[in-house]
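>>> Pasting the sequence and the predicted coordinates here, then a few questions.
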Amino acid sequence: MTVVGIDGSYMKPLTRDYITIYPGQTFDVLLEANQRPDHYYMAAKIYSIAPAAQNFYDNTTTTAIVQYRGYYTPSSPPSLPHFPAYNDTNASVQVMASLRSLADAEHPSNVPLSLSTKLIYTVSTPENGTEVRVLEYNSMVEIVFQGTNLVVGTRHPMHLHGYSFYLVGWGFRNFDKNRDPLRYNLVDPPFQNTISVPMNGWPAIRFEASNPEVWFMHCHVECHLTWGMETTFIVKNGKHPEAQMLPPPSNMPPC
């Protein structure tokens, strides 16, 4: 399979025998029918990383058959694709994020580089409610999500409403603010709206706050919202009319 798009945006083609899709993600994949005419299984299964969640998932492998046209004797039964073992079984993740100033960064790229809004995303409890951060219009924002060893062992697919963002870096262990940014991909990073935070690892994203509105960022595993894995960004209006939020329609019913 050749992956050509993620979350509705094109990317540099990447060919793989299998892909892992997290809740909230979408992939555009090309399949070249270049094998011997036969019947071939296409298969999917759920990986449950958290031991406590094993009882909530049906481990049945979902299959469909890709069938070539023409006259031939198909294999009976078709061979099932091999699924590799999923080894991300370390301790749990609490999602945190930190932002660093990039105003002095000098990299030849079309990826947003400067950061004018200092922001830290933390995990709040349900009693504290959803945390709110105010962003200046057109400010450049970098967020580093850090997976730690708390709560329950699983990954967290973080989704941002209203924007897609550049995935400029990722790695395992704790994020090193002095070393890791030197290895960022600022040339052709994927453009996504959902990114999975690995256990004991981190992804770094960047976006330009150019869409005025109130936008929600959250873990796409619904029950994790009760852990406080959510925040709200209020993006201020710009100076020009086309850079401002539209007023509500005159016939909008009251709450």
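Cool, got the structure.

>>> contacts, neighbours, all on C-alpha from now
Will do.

>>> Leu167: helix or strand, and which one exactly?
strand 165-172 (DSSP states H and E).

>>> elements contacting that strand?
For strand 165-172, the packing partners by 3 or more CA pairs under 8 Å, 6 or more residues apart in numbering; DSSP states H and E come out as strand 191-192, strand 201-209.

>>> Redo the ones you listed as a markdown table? Include mean neighbour count and distance to Asp38.
Output for the helices and strands packed on strand 165-172, formatted as a markdown table (neighbours: other CA atoms under 10 Å; distance: least, CA to CA, whole Å):
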| stretch | mean neighbour count | distance to Asp38 |
| --- | --- | --- |
| strand 191-192 | 22 | 36 |
| strand 201-209 | 22 | 41 |
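
>>> Of all those strands, which one is nearest Val168?
strand 201-209 (5.6 Å; CA to CA).

>>> Nearest residue to Ser48 in space, please, no chain neighbours.
Spatial nearest neighbour of Ser48, excluding adjacent residues (CA to CA, 6 or more residues apart in numbering): Gln54 at 6.1 Å.

>>> take the one below as the second:
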Amino acid sequence: MHHFVIFLFPKSLSTNADEPAYITQCPIQNGHSYTYDFNVTGQRGTLWWHAHIFWLRATVYGAIVIMPKQGTPFPFPQPYRETNIVLGEWWNNDVEEVVKQGNKLGLPPNTSDAHTINGKPGPLFPCSEKHTFAMEVEQGKTYLLRIINAALNDELFFSVAGHNMTVVEIDAVYTKPFTTQAILIAPGQTTNVLVQANQAPGRYFMAVRPFMDAPLTVDNKTATAILQYKGIPNTVLPILPKLPLPNDTAFALSYNAKLRSLNSPLYPANVPLKVDRRLFYTIGLGINPCPTCLNGTRLTASLNNITFVMPHIGLLQAHYFNIKGVYTADFPDRPPQPFNYTGAPLTANLGTTSGTRLSKIAFNSTVELVLQDTNLQTVESHPFHLHGYNFFVVGTGIGNFDPAKDPSKFNLVDPPERNTVGVPTGGWTAIRFRADNPDKEFGSCTAIWSCIQGGV
């Protein structure tokens, strides 16, 4: 089980109960249970928990809301009420069978059959479940929506018809408020928005659909819920919002550029200005031989051309008991061979190497990690989550990262602080963090298919 991103214990102790299977501990076995006992001292905001082995995350997840310390106000207008909005994906078939079939063929698994808002696809979708999530509001009141993207693979647009939203928090970190008609939220991310019920009393759809600006197949269906003014009968037809186009790259880049840490005396942005270790990780999809697969090959995810091999014993356990042969501590700081990462797709040397390889980071050192999308098969966006840490998103861009020019444009004053970030299609993202959580931490793609295929 993984929590996005509660520090389950003081960082000087341990996070050995908060990881993917076989990283810090083995998974909960069938028919067994596990009790999590932790505190949330010094934390507040919208987070969530989910299963972290194979595709169990498709249905095993939920919200975690930590209220501010008693007597501590929000740094924005106090809402009248608040509501959790959990976005998800739904497969009609057993998701474990879906991914097994994909692996058998060596291809990506089938896309989801529907998106959901609080577990329901809404009335626009032909579903046996007729109930639609509805939120009642009162004229003139302000509401806080705690939005969580629990979808496995899809970045999602979210909007409320006829109403603006004011973004005030991302990944449990307060932001400089800004107003928008739609938000973009990647798998694993959370976003808190204020919505003022200031329109003509009626029924308004809240809607969500995927963002995909790469030539890949997604479940391009719209899920809906209803924002309903008090006293309005259910017979009134809801109004649909105007969502960005599914491939609206300009909106995505503009929206993410508006995200800024609050960086106030009470909520400072402690961005590392000095960097002790610089890492450059390429993210891509390779092709490896697979005699039993369709076409004799398997599509495989990788970081720095290395496909992760899942161990059968917890890495922390192997370290503690000095068990040899489980992992090696030689994950490279940069790819083995530089190339034009976002140029024309390669036609040769598409294979990856495999291994359970880790990167050792000195305790309390400051790290800059640049994540670079590649066009080995096709460019695509990559949600990335760093377990056990928040980090600052100091820069992002389209094309290849230029170590000579791009760092001069980094935001080192008020960059957004997150635990999950989206690497743009055909682009790069730079993050900085302090390695002050002494444990084996897992930098993972939150697009679960990539993790299943070996990208971590």
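Great, that's in hand. Given the structure is predicted, the values throughout are model-derived calculations rather than measurements.

>>> what's the helix or strand for the residue nearest in space to the middle of the first structure?
For the first structure, Ile195 is the residue whose C-alpha lies nearest the centre (CA atoms, centre = their mean; 1.4 Å). Using DSSP H and E, Ile195 of the first structure falls within strand 194-197.

>>> Surely Leu182 of the first structure is in a strand?
No: counting by DSSP: H, G, I helix; E, B strand; the rest coil, Leu182 of the first structure is located in no strand; its state is helix.

>>> Looking at the second structure, name the residue matched to it.
With the correspondence set by TM-score structural alignment, Leu182 of the first structure lines up against Ser408 in the second structure.

>>> For Ile226 of the second structure, see how far away its match is.
45 Å (CA to CA, to the nearest Å).

>>> Pick out whichever of the two has more residues nearby.
Shown here are Ser408 of the second structure and Ile226; by other CA atoms under 10 Å, Ile226 has more neighbours (23 against 10).

>>> isn't the more buried one right next to Tyr204, touching?
Yes: with contact defined as CA atoms under 8 Å, Ile226 of the second structure counts as touching Tyr204 (5.7 Å).

>>> What residues does the equivalent of Gly5 of the first structure over in the second structure make contact with?
Using TM-score structural alignment as the criterion, the counterpart of Gly5 of the first structure in the second structure is Glu169. For Glu169 of the second structure, the contact set (CA atoms under 8 Å, 6 or more residues apart in numbering) comprises Gly45, Thr175, Thr191, Asn192, Val193.

>>> Okay, and the residue mapped onto the fourth one from the first structure sits in which element?
This means Asn192 of the second structure. In the first structure, Asn192 of the second structure lines up with Asp28, judged by TM-score structural alignment. Secondary structure from DSSP H and E places Asp28 of the first structure in strand 27-30.

>>> still on that earlier bit, identify whichever of the helices and strands packed on strand 165-172 of the first structure lies nearest to Ala97 of the first structure.
Among those, strand 201-209 comes nearest to Ala97 of the first structure, with 9.0 Å by CA to CA.

>>> Figure out the length between the terminal residues of stretch 444-456 of the second structure.
4 Å.

>>> what is in contact with Ile226 and Tyr204 of the second structure at once?
With contacts taken as CA under 8 Å, 6+ apart, Ile226 of the second structure and Tyr204 have Pro238 as neighbours in common.

>>> quick revisit: let me see the contact set for the aligned residue in the second structure for the residue nearest to the centre of the first structure.
Aligned by TM-score structural alignment, Ile195 of the first structure pairs with Val421 of the second structure. The neighbours of Val421 of the second structure, taking CA under 8 Å, 6+ apart as the test, are Ala186, Gln189, Pro383, Phe384, His385, Val393.

>>> helix/strand/coil for Gln54 of the first structure?
helix.

>>> and the strand or helix carrying Leu316 of the second structure, which stretch of the first structure?
Here Leu316 of the second structure, judged by DSSP H and E, is contained in helix 315-320. On the first structure, no counterpart of helix 315-320 of the second structure exists by TM-score structural alignment.

>>> Show me which positions of that helix end up buried.
Buried residues in helix 315-320 of the second structure, counted by 16 or more other CA atoms under 10 Å: Leu315, Leu316, Gln317, Ala318.

>>> would you say Glu127 of the first structure is within a strand?
No: counting by three-state DSSP, Glu127 of the first structure is not part of a strand but helix.

>>> Quick check: it vs Glu32 of the first structure, distance?
Glu127 of the first structure sits 52 Å away from Glu32 of the first structure, going by CA to CA.

>>> On the three-state scheme, His224 of the first structure is what?
With three-state DSSP as the criterion, His224 of the first structure reads helix.

>>> which residues does the equivalent of it over in the second structure contact?
Counting by TM-score structural alignment, His224 of the first structure corresponds to Ser450 in the second structure. Going by CA under 8 Å, 6+ apart, Ser450 of the second structure touches Thr300, Ala301, Val456.

>>> rerun at 6 Å
Ala301 (CA atoms under 6 Å, 6 or more residues apart in numbering).

>>> cool, Pro13 of the first structure as well?
Neighbouring residues of Pro13 of the first structure by CA under 6 Å, 6+ apart: Val3, Val4.

>>> how about it, secondary structure?
Note that with three-state DSSP, the state of Pro13 of the first structure is strand.

>>> if we can go back for a sec, against the second structure, where does the helix or strand following the strand holding Asp28 of the first structure fall?
Per DSSP H and E, the first helix or strand lying C-terminal to strand 27-30 of the first structure is strand 39-44. Mapped onto the second structure using TM-score structural alignment, strand 39-44 of the first structure covers residues 203-208.
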